[in-house]
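K.L.:
below are the sequence and a predicted model; questions follow.
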Amino acid sequence: MREQGVDVFDGNGALGFSFSRNNDNGPVYGERLVTLISSSLYAEATGGPWVAPPSYSQEVAAVPPSTRPAPTPIAPAPKAEEEDKLSSGTGYFVTNSGHIVTNHHVVKSCSTIAVFSGDQPAAEGRLIGSDETNDLAVLKTDLKLTKVANIRIGARLGDPIAVFGYPLSQVLASSGNFTLGNITALAGMRDDTRHLQISAPVQAGNSGGPLLDASGNLVGTIISKLNAMRVVQATGDMPQNVNFAIKSSVVASFLESRGISYETNATSNALAPADLADHAKALSVMILCK
């Protein structure tokens, strides 16, 4: 059924107007409605041709797979301008011997690595293993520690989570930053099953930090965020809190491949947010790369 108009007369004048339309051709409003009515009246009065309304083009909300923006690794946060050769990131303890997990991109170009934990003086971080493909690295330090991460494998969609790290260290508090959110997808960009998507806000410098569940168990390692500007350019829409973490199962495999034992004493007792923040801070470190 094509769009068409029908005018009704009784011999003395027009009584009314009705029209029908093809539902497959898009909504009838604005210029389409005006054209439909006026062309029908014109055709009825003059015997002229009926004029089709202009076509409607529906905006595509999703980004075509071939043009989807890739996630952007959260770059290590630069220090002050006079220290432009320094950058910072985050890590967390996985053994009582001082092993620390972070991202490969946090330490890949470092000539020296300094690690800070609480009020202790900076300690040297020695790179003992790296996995560029999965963006993971493990350091060794002589720092004293009070907590290590308990790795939990098998996070669920919708689980509440927490992120601790040292983002934008040249601007924000040097004591660290704690944010809350949820697991919003069990895969990353292009269905990358190594990753989790999370809603907790992260910034430059959060890279390598722990992703914890409500009980303080480690379920991932922060890795990247969606490049908002590229998404805006591709879709016209600004994404909000679309960030990614490496699953704890990938972290566990990475540590096993290097013969490093890790804790798996996951608990199920939910912590109050303030207690969860204290726990996260105790097992996290700031990493300064030069």
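P.N.:
Structure received.

K.L.:
make it CA atoms for all contacts and neighbour counts henceforth
P.N.:
Will do.

K.L.:
shouldn't Thr221 be within a helix?
P.N.:
No: assigned with DSSP: H, G, I helix; E, B strand; the rest coil, Thr221 falls outside any helix and is strand.

K.L.:
wait, it sits on Ile246?
P.N.:
Yes: contact criterion Cα atoms under 8 Å: Thr221 and Ile246 qualify, at 5.0 Å.

K.L.:
okay, those two: which has more neighbours?
P.N.:
A direct count of neighbours by other Cα atoms under 10 Å for Thr221 and Ile246 places Thr221 higher, at 31 against 28.

K.L.:
list the contacts for the more buried one?
P.N.:
102, 207-211, 245-248, 251 (Cα atoms under 8 Å, 6 or more residues apart in numbering).

K.L.:
same thing but 7 Å
P.N.:
208-211, 245-247 (Cα atoms under 7 Å, 6 or more residues apart in numbering).

K.L.:
Gln240 in helix, strand or coil?
P.N.:
Secondary structure, three-state DSSP: Gln240 is coil.

K.L.:
how many neighbours does it have?
P.N.:
Count around Gln240 with other Cα under 10 Å applied: 11.

K.L.:
what does Leu15 give?
P.N.:
When counting by other Cα under 10 Å, one arrives at 10 neighbours for Leu15.

K.L.:
gap between the closest residue to Pro71 other than its chain neighbours and Ala204?
P.N.:
Excluding the flanking residues, the one nearest Pro71 by Cα to Cα, 6 or more residues apart in numbering is Leu226, at 4.5 Å. Shown here: Leu226 relative to Ala204, a distance of 12 Å by Cα to Cα, to the nearest Å.

K.L.:
what about the longest helix in the protein?
P.N.:
Looking across the chain with DSSP state H, the single longest helix is helix 31-46.

K.L.:
what about versus this one:
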Amino acid sequence: MKQAIKQFLVLGCVALPLWLPVKTLAQAPSSFPDFTQLVEQNHQAVVNISTTRTERRNAPPQGQIPPQFRGMPEEFLRHFFGFDPRQESQPRRGPERRAQSVGSGFIISEDGYILTNHHVIDDADTIIVRLSNRKEYQAELIGSDPRTDVALLKVDAEALPIVQIGNSDNLRVGAWVLAIGAPFGLDYTVTKGIVSAKGRNLPDDSYVPFIQTDVAINPGNSGGPLINLDGEVVGINAQIFTRSGGFMGLSFAIPIEIAMNVVEQLRETGQVARGYLGVQVQEVTSDLARSFNMDSPRGALVAQAFPGSPAERAGIQSGDIILKFNDKLIEKSTDLPPAVGITPINKESEVLILRQGEEIIIRTQLAPLDEMASGSSRAAPAMSSEVLNVMLRLVDEEQLKTLNIPFGVEIEQVREGLASRSGLIQGDILVSINFQPLRSIEDVDKALKAVPAGQSVPLRVIRNGRSNFIALTLE
């Protein structure tokens, strides 16, 4: 093994481009950024945040009744055996304990406003902020937003050092970035890396297009700033992907403009109101793009516009492809929720859509975000579709009402054929084929037989209460 390593090193030396001019080799180190000025410029505005909260763990239930005594009268059990059935299933109140956690933050105003993550201060009884000069302040929580994982604190101080706020829109993939924080409680630790990707969507975080970096981030870095080479904060370090509990090369930061939108609302009202358009969207795949006669996949395909929503009232329909929302280009479906979420409610918005090959501008007013629920399914007698090779049954009126759809047919059984090869499964409800409504089972084969062989058409499907489009290619 040692011999093999030795050979590798020697070969590596031989492989060096000896013809390379000395000047080029000498210039290479100078292209590496000098982070010292960035650290000196920003470290005083970075703070350590420690929190304490009270936790009470319940003790096991007291006075468990042995099986042989169960069913006896309560008075009998209490008098002769000392068992109280009323307390058997009730856990005892265990001892209280004080839990502590550590995170990071940064000062955004001279009068003491501080940004950090919601999860750093969640459920905290007390929040202590320590500055770089070791002064400590008890912080007031102005407000926080779990959806974006942003929290705003305030300390009673003046003339504090502050960071410069940048704009992550100007950040390019491959650019150098710097993080300052307190990993594992080690104050003012500096790490660096590059931007690996932008606009990352993580599970349960549809309102945050994360900045992905390879900056070393560990527990305790949460809430600290991500800084570009101009010395501006472009993000808040928030999450890592890990299998070990520590850094593995995948770190995620909240874009600073998302955070500052939250800050503005928290300072004004103490809470965050998020815009609601009322559409369920899906990605435009290559197959779907061909079926919609698009040159390339782009935009967010509207699978459903919820009844009574701003989208439905404005005329947005299932099958529309949203290409632009106000000034934001929608390249993929995950671009839409953040663009809608940061738009003020009751403000008119412009939506550029593609509808059957024609671009249309629709104007709408967003409403406050509201949770929508959808139901599940059932139906009546089945018939066969010759083209799809499936058994279908018409969806009844009650189920249509539950699913908020005007018509549809449900797949009861899938055999080997076009349906199975296209990914259709039992329980799928077919609503339209190539925008032709399916009001009866006969409409399915009628619509499919009108499509030339080899052509892809969009098929609208309701699966598990959610509306989607599938590209169906006729054979």
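P.N.:
Ah, there it is. Just so it is clear, the structure is predicted and the values come from calculations on it, not from any experiment.

K.L.:
so what corresponds to the residue nearest to Pro71 of the first structure in the second structure?
P.N.:
For Leu226 of the first structure, the aligned position in the second structure is occupied by Phe241, per TM-score structural alignment.

K.L.:
dump the residue contacts of that match.
P.N.:
Residues counted as contacts of Phe241 of the second structure (Cα under 7 Å, 6+ apart) are 248, 250-251.

K.L.:
can I get the residues you listed in a markdown table with distance to Thr24 of the second structure?
P.N.:
Formatted as a markdown table, these follow (distance: Cα to Cα, whole Å):
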| residue | distance to Thr24 of the second structure |
| --- | --- |
| Met248 | 33 |
| Leu250 | 32 |
| Ser251 | 33 |
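
K.L.:
considering the residues you listed, which are maintained in the first structure?
P.N.:
Shared with the first structure under both residues aligned by TM-score structural alignment, their matches' Cα atoms under 7 Å, the contacts from the contacts of Phe241 of the second structure are 250-251.

K.L.:
so which of the contacts of Phe241 of the second structure comes closest to Thr269 of the second structure?
P.N.:
Of all these, Thr269 of the second structure sits closest to Ser251, with 31.4 Å by Cα to Cα.

K.L.:
number of residues surrounding the closest one?
P.N.:
For Ser251 of the second structure, the count of nearby residues is 23 (other Cα under 10 Å).

K.L.:
quick one: contacts for the residue in the first structure that it lines up against?
P.N.:
The alignment partner of Ser251 of the second structure in the first structure, by TM-score structural alignment, is Asn243. Neighbouring residues of Asn243 of the first structure by Cα under 7 Å, 6+ apart: 197-199, 224-226.

K.L.:
most neighbours among the residues you listed, which one is it?
P.N.:
Per-residue neighbour counts (other Cα under 10 Å) across the contacts of Asn243 of the first structure peak at Ile198, which has 31 neighbours.

K.L.:
so Val47 of the second structure touches Ile108, yeah?
P.N.:
No: with contacts defined as Cα atoms under 7 Å, Val47 of the second structure does not count as touching Ile108, sitting 11.1 Å away.

K.L.:
higher neighbour count, those two?
P.N.:
Set Val47 of the second structure next to Ile108 and count neighbours by other Cα under 10 Å: Val47 wins out with 30 against 21.

K.L.:
what's the distance between the more buried one and Gly220 of the second structure?
P.N.:
Distance, Val47 of the second structure to Gly220 of the second structure, by Cα to Cα: 11 Å.

K.L.:
what's the answer for Arg53 of the second structure, then?
P.N.:
17 Å.

K.L.:
go on, Asp125 of the second structure?
P.N.:
18 Å.

K.L.:
alignment lookup: Ala289 of the second structure to the first structure.
P.N.:
In the first structure, nothing lines up with Ala289 of the second structure, judged by TM-score structural alignment.

K.L.:
number of nearby residues for Ala289 of the second structure?
P.N.:
Neighbours of Ala289 of the second structure under the rule other Cα under 10 Å: 21.

K.L.:
distance of it relative to Lys23 of the second structure?
P.N.:
For Ala289 of the second structure relative to Lys23 of the second structure (Cα to Cα), the value is 51 Å.

K.L.:
same thing with Gly224 of the second structure?
P.N.:
Distance, Gly224 of the second structure to Lys23 of the second structure, using Cα to Cα: 39 Å.

K.L.:
so which of these two has more stuff around it?
P.N.:
Gly224 (31 against 8).

K.L.:
can you pull the contacts of the more buried one?
P.N.:
Counted by Cα under 7 Å, 6+ apart, Gly224 of the second structure has contacts 104-106, 116, 180-181, 236-237.

K.L.:
equivalent analysis for Leu127 of the first structure, please.
P.N.:
Per Cα under 7 Å, 6+ apart, neighbours of Leu127 of the first structure: 138-140.

K.L.:
let's go with 8 Å and repeat that
P.N.:
Going by Cα under 8 Å, 6+ apart, Leu127 of the first structure touches 137-140.

K.L.:
of the residues you listed, which is the nearest to Gly259 of the first structure?
P.N.:
Ranked by distance to Gly259 of the first structure (Cα to Cα), the contacts of Leu127 of the first structure are led by Val138 at 11.6 Å.

K.L.:
kind regards, and thank you for your time.
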